[in-house]
Structure formats: C-alpha cells, structure tokens
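Novice: what follows is a predicted protein model with its sequence.
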Amino acid sequence: MNKYLFTALVFLLAFSSIQAQEIAQLTLNESILYAIENNVTTKNARLETFISKATVKETTAQGLPQINGTFNLDYNPLIPVVFLPNQPPFGDPSNPSEVIPARFGVNYSSGLGVNMTQMIFDGSFFVGLRAAKTLTQLTNFDLVKAENDVIENVKKAYFGVLVNQERIRLSESNLARVDSLLKEAKALNEAGFAEKIEVSRIQVQRNNTYSQVERSRTAWEISKEILKIQMGMPLTVDVLITETLEELNSSEEINQLLLREGEGRVELDQLKTTIELQQLDIRNNTSQYMPTIDFVGNIRRSGAGNELNTVFNKQNWFTSSLLGLSMNIPIFDGFSKSARIQKNKYALNQLENQRFYLSDAYQNEIFTAKSNLKNDLNILDVQRENLELAKEVFDIAKIKYQEGVGSNLEVIDADAALTEAEINYLAALYDGLISKVDLEKALGILKADLNN
C-alpha cells in the first residue's frame, strides 16, 4: 500500500506540473492509478475502511471502565413538606388536624461525585468486538472490489479513446483519398474527358466522408470526457493518450491470458465475510440469554446550607461512597430473541445458497469470457483481412479509372466498401478490447501495475 501511495503521489505531482497547460499526458497505468485515488467510488470505499476501524475502537471502549463526573447546585424556594401523624407522644393537642406538616431540608444543597462502571461479563460484548473486526475485513474487501470496478471502467473508457483516435486517423485518410479523386475528376471534367455527373458523384462521396470525420472527432471528444469522469479528473483538463493499441494488446499477451486459470474473486471473499458476520449475529443474539455482570462504584461529596454563601463551607460537606456488583438476568422477553435467531438462520441459509451459486457462476463467467474473446479475435482477423482486400479493390478500381478502362462508379463503390470495411474493423477491434477486459475481470486479475 505504501508503494501504491508513493506511485500515485509521484503521478499526481507530475500531473500538477502540467495542469497549468490544462493537458494531461496519460498512459493506461497512470490513468488507473489516478482513478483509484480520485474516483468517488474508491474514495468513499476508502473512507468506509476508516469508519470500520473507528467502529472497532468504539466497540472496544465499551469493555473499558466508564467514568463520569457529576456536580449539582440546588435551590429550594420552598422546602418540601413531610406530613407526620398528629398523635402522641409528638402530637399537638391544640391542632385539630390529623397531620402535622414538617419541613426537612435546607434552602441550598450541592454535590460533587464520580461514578464508575466496569463490565465484568457480557457475552454480546465479545461477540460484538469480533464482529467489528470482521466488518473491517469486509470493508477492505469492499475497497478492493471498488478499485476493480474502477479499473474495469477506466480500461474500457481508455480503449474507447484509443479506438476513436484510430477512427479519426482512418477517416482523415479516407477524406484525403476522396479529395484526391475529386481533384482528378474536376481536372478531367475541365479537360473534357469526364462528365459533370462524375464530379458530382465523387463530391457526394466526399461530403459523406467529411461527415464521417466530424462524427469521429465528436465521438473522440465524448470518449475523452467519459474517461475523465471515470478517473475523477476535472473536465477542464484535456487528455492526451501516449500509448497505442499495439503496445497494450500484443498477441503474446492475449494468448497468455487465454491460458490463465481463474484466481480468487474478491466477490467470494466479500460473501464469505458476510457469512461470518451473519454467524456472529446469531452468536450475539444467543449470548443475550446469559446474564450480564457489572462492577459499580461511586464517591460523592455533598454539602448544604440555608444561605448560598454557607453552602461551600468545609464543615458543611460530607463524603459518601459505594462499591457493588450489578447483575441483570434475562427471564422472559416474549420470544423476541428466539425470533431474531430464526431470522438470522434463514438469512445465513440464503447466503450459503448464494455462495454455492456464485462459485459455479464465476467458472461459467470465465468460460464465457474466454469464448467471447476467441470469437472476437477470429472476427477481428476476418475484418482485418477484409480491410486489406477492400484496399486492394479500391486501388485496382482507381488505376482502371485513371487508365480509362473503368468508371468512377466503380471507384465510388470501392471507396464506400473500403470505408465500411474500416468501420467493421474498428468495431471488431473495440469488441475484442472489451472482451479482453471482461476476461481479466472474470479471472480476478484486474489490477494496476504499482511498479510503473
């Protein structure tokens, strides 16, 4: 973790140095490290781990001595009346009433004391302490899960930016190609070797290609905004990707990925810890059938006087103290604890069923992810071959047109087929990248490289 924080700090400092230019040059790993530190999901998950640690301290404190100080200063405008029977030998025969009112007390009283309670035995305390520590483990797993989700989203967004950059490059190449055709057609038309309709056809194709370039640029800008949102980066900063698709997705790396076996999924760790918490809840409710024992003690100094200035005279103050044991024995609660225990057991059975299901589901997820990646790679190979063929067809159609043995309709159709082949290739490329990320997630190996 220290290495991770150091690496993130170095990157943040580097980012701060270029923030004045509002441009952030990013690699994939730098994007992930920044996102782990700044994405709101991981930030909140990290704060949750701090909350759980504070909960452990809070629970532990309940088993330590609880000491409280007290102070009071009371004034009795009218001293309370105590009624005594008007009977011999203290009765007053001259008083016809059956009772004699007597006032016991003084106008002012004060006290200063310290009370202490120390738990000796409470079964639910020890279970609660264990549960608090288990909760800390769960929040740590939740943090790992949050980081994995952020890594997955950042990778997909990052690849989206790269694919859109490639789309722009191909679209601009297409536009340059059509512009060259349009220039040639205009020259032929001016020389009387081509009809005006041939120029118009290519102009239509040029307009369509220009629209494709603009759509590609818009998609690129949108994909960069999505990446910044996933990273938690300010939208005012521009993003510059410094890697290529070939650098990030070598054939050797993909083949090794297809051969890997699944590692431990953090979701299973989360579920296992949740089951432990449910078991501890059962123990907690069961322990409440047992008595609780506390040690109590207090010491108090009390004083009084008829005048306020005499209340705090030393001779009017006296000390008292108490030491004892307090035991609370549960006898009957209307079967509420029994009902809670039954609820806990049913909930535990649900979690056990879920664990059994997830174990098989994750194996199927790995199988599905590998199958999808293999299929996408096959489609990508087909689309790459199709792209090469479309380029070859266009080159031939262009040569035939230039030599006067072909029509510009053939050239336009070949150009449209080439553009479609490029779009299909990029779509297959993006699908393959997403499948690669899905397989990494299924294998449980989504993580940032903290050494770079």
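Specialist: Perfect, thanks for sending it.

Novice: could you use CA atoms for every contact and neighbour count after this?
Specialist: Will do.

Novice: endpoints of stretch 31-47, how far apart?
Specialist: Between the opening and closing residues of stretch 31-47 there is a gap of 21 Å (CA to CA, to the nearest Å).

Novice: give me the buried positions along that stretch.
Specialist: Taking 16 or more other CA atoms under 10 Å as the basis for neighbour counts, the residues of stretch 31-47 that come out buried are 31-43, 45-46.

Novice: got another one to weigh against that:
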Amino acid sequence: MTIRIYTTCFLVFFGIIGNAQQVLTTDEAVKLALEHNYGIKIANNTVEVAENNSGILNSGYLPTVTGNAGATLDIQNSEGQRIEGPAVLAEGVETRRYNASVNLNYTLFDGLGRLYNYKRLKEEYQLSELEARETIETTMLQLFSIYYSVAQLSENTDALEETLIISKDRLTRVGYQFDYGQNTKLDVLNAEVDINNDSIDLINIEQQLRNTKRDLNFVLGNQIIENYNVDTTLNFLFQLNKEDLLEKTKQNNVSLLQAEKNINISQFDIKTNKAQFLPTIGLVGSYGWNESATDNPLAFIVQSTTSGLSAGVNLSWNLFDGGSTLTRDKNTKIILENQKLLKEQLVLDVERNFNNSWDDYQNRLIIYQVQENNIKTALNNFERTEEKFKIGQVTSIEFRLAQLNLLNAELSRNQAKYDAKLAELTVLQLSGELLNVDF
C-alpha cells in the first residue's frame, strides 16, 4: 500500500469523525451574528431610540395639558365691631379653600420651526439606520474574515496531518534501509528531526485553530457551544461587472449616504434657526374650580364655589437676543458648507478605494489560479520523487524537499483562496451590495 493510500485512509477516517461535529455554514453564521452579535444589538437599539424621537409624540405638534389641584386650611382669631351691638370675638376660626384646574397650551405658529425640526428628526432616524447598516456590514466583514481564517486553518491542519503521516512512513522506510545497510544512521536521524518539526507545526496550528474558533464564536454572541467545523467550499462571483459596481458604489455606499443625510440635517438646522426670527403664537385655555368655606361669624359669605372656562391667545416675539440667533444661523451655514466639502472629498476617496479594491480582487483571483496550477506541479513532482525514493534513486533529503514543496504549495493555495474571497467581499461592501448577496 502506497503512502497516498495510507494518507487517503487516514483522511477518510478522520473525515468520518469530523462529520460527527457540527458544520457551521456561512448562512448559519450570518443568521447567528444578526441575532446575537452585541454590536448589532446595540446598533438596532440606537435605531429604535431614533425612531421614537422621530415620532409625532416628540414633534411639538401636540398640545400640552396640565392638571393642578390644591387645598389650604387657615386657623385664625378674628375680632370685629358691628355697627350696632357689642364687639364680636371669634377664636380658632377655620377657613378652607379648595381648587382644581386643567390647563391647555398649544403653539399655533412658531415660524415653521416645528416642521423643520420634525423633518430633521426623520433625517436623523434614517441616518441612524445607515449607521446600523454600517455596523452590520463591518460586523459581516469581521465575521467572514474570521470564518475564512478558520476554514484556512482547517485546510492547513489537514495538509500538516498528511505531511506528518508521510514523514512517519519515511522514517519507517529509512529505518528498514538502515537495518539492511542501504543508508546511514544520519538518514534516520534526519527523518526523526523532520517528524518532530512536523509534529510541532501541527500542534501550533491546532492551537491557532482553536483560538480562531473562539474568536468566531465571540462574534456570534457565544452561541456555538459544541466543537464545530466550517464549510471550506467557496463560490466566487465571477459575474461581477466593474462599471455596474462602481455605479452602485456612487448610489449605495453607506458612507456616501450618511454624508448626504448630514447635509440634509444641516439644511434643516438653517431653516430651524431662521424660524427663530419670527414670532410665536400660542393658544392657552383652562377649566378651573374653586371652593372656599369658613365658620367665621364675621363673614358675609361663609361658603362660595366658582368654576368655569378661560381661553386666550398669546404672542411672543424675540426682537433681539444679543445676536446669539444670528450667530447660530451663520455657523450652521458654515457647517453645511463643510458637510458638502466632506461629501465631495468622500466621493473621491470611495472611488479610489473601490478601484484599488477591484484591482486587488482581480489580482488575487489570478494569484489563486496560479497557486492552483502550482499545486498540480508540486503534486506531480512529489509523486515522481516518491516513486524514485522507493527504489533508491533519490535521497531522503531530496524526498523531504519535494514533500515540503508540496506542503508550501498547499498552504500558499489556501492563503490565496481566502484572500481572494475576502477581497471580493470588500468590493461588495464598498458598492453597498454586501448584504444583498448569498454566500
């Protein structure tokens, strides 16, 4: 049985064991992250706060209604002289007063300040949605970066396990050759050293794999309890078109959309400040009830009750406030100008980043294809060297070199494979399409 057959049996055996573990797909990972990632939860709560702030209850369009009630008790001594008759002395006279009222205040006109503030709150709500979307996109990139790191480390672990099996078989073979006097003890020692090095490499990468799985579980809100594997199958979106994506970038990039919302908010700030130059007209109304009772013998009326409605209109006009409103108006105009400049700069920055990311993506796809071809060459070289090693036509050192060339080719292929996928995701994120594709 050849080394390849041993290796195949080994991988099949461990593959059966691995299949017993949970396989976490990208779709499942995305779902868990959207539901349990703490950053996304906080972002969603922030959106909910902004939504509450943008509602009619926070608009200033509704009237305010207040209720007041009170009761007082007076105890006094009184002395009075009537026109006819002796003086009257009243001690400990109680006087009781009760009152209750409902008051209404409503702003009829405030220079349209409420309208612009209400629209501003709507823009802030939409801005918070964009900020939440940015958080989700950033979290998704982080998720896939770690997920594909786990996938890469998993494939690297398989490659190192296969290398260790080959090294052990080589030690057995050179041991037999040494016993029959076909080589020296140095070949045996070299094989033992290589096994130790391969074992150390395998131990290190297994630890790195465990740590990276914990990192992935953290992004998922610690929802994966049992040990798990990830899907190492990748599908590239080769149908992506640069011009289409660039146009989508200009329309849907989350940073550009946020910049546009900030411009709108600044424009409403200017209108709100201008509204403060105009008068405010308000409506007031109340319904009141009052009752007074006393046992004072000197009083002409010992009990009285009044109730009724009252209404009025008031006008308030801030004719001069020392110039603070005028200063705010000037500053908001400058802020608006800065927001427009920032957007213009951001457009150039986003286009540059997109072009760089697109070129990086294309280059990494080419590198991946080259590494795939390199695997075929390295494997062919290893298999030929293996056959010659069995019949003694190449040395143990030459066989080891071919083995390492194959291992390095596999590790480089794995690196190129996942680098290309992450580059693709970066392009999708810049174009605003990251959350619209299936993985």
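Specialist: Thanks, I have the structure now. Here the structure is a predicted model, which means the values were calculated and not measured.

Novice: re earlier: now, the buried residues of stretch 31-47 of structure 1 that are in helices?
Specialist: Among the buried residues of stretch 31-47 of structure 1, the members falling in helices (DSSP state H) are 31-38, 40-43, 45-46.

Novice: what is the nearest of those residues to residue 332 of structure 1?
Specialist: The closest of those to residue 332 of structure 1 turns out to be residue 45 (CA to CA; 41.5 Å).

Novice: map the closest one across to structure 2 for me.
Specialist: Counting by TM-score structural alignment, residue 45 of structure 1 lines up with residue 43 in structure 2.

Novice: I'd guessed that match sits against residue 137; true?
Specialist: No: Residue 43 of structure 2 is beyond contact range of residue 137, at 11.7 Å (criterion: CA atoms under 8 Å).

Novice: the counterpart of residue 201 of structure 2 in structure 1 and residue 219 of structure 1, how far apart?
Specialist: Correspondence of residue 201 of structure 2 to structure 1, assessed by TM-score structural alignment: residue 212. Per CA to CA, residue 212 of structure 1 is found 10 Å from residue 219 of structure 1.

Novice: before we move on, the earlier item: check which helix or strand the match of residue 201 of structure 2 maps to.
Specialist: Applying DSSP states H and E as the criterion places residue 212 of structure 1 in helix 196-231.

Novice: what helices or strands is the helix or strand just after that helix leaning on?
Specialist: Towards the C-terminus, the helix or strand next in line after helix 196-231 of structure 1, according to DSSP H and E, is strand 238-241. Packed against strand 238-241 of structure 1 by the contact rule (3 or more CA pairs under 8 Å, 6 or more residues apart in numbering; DSSP states H and E) you find strand 23-26.

Novice: still on that earlier bit, just give me the closest of the ones in helices among the buried residues of stretch 31-47 of structure 1 to residue 165 of structure 1.
Specialist: Checking those one by one against residue 165 of structure 1 (CA to CA), the nearest turns out to be residue 31, at 17.0 Å.

Novice: what's the match for that closest one in structure 2?
Specialist: If you follow residue 31 of structure 1 across to structure 2 using TM-score structural alignment, you land on residue 29.

Novice: over to residue 439 of structure 1?
Specialist: Aligned counterpart of residue 439 of structure 1 in structure 2: residue 427 (TM-score structural alignment).

Novice: ok, its match to residue 95 of structure 2 distance?
Specialist: Spatial separation of residue 427 of structure 2 from residue 95 of structure 2 under the definition CA to CA is 82 Å.
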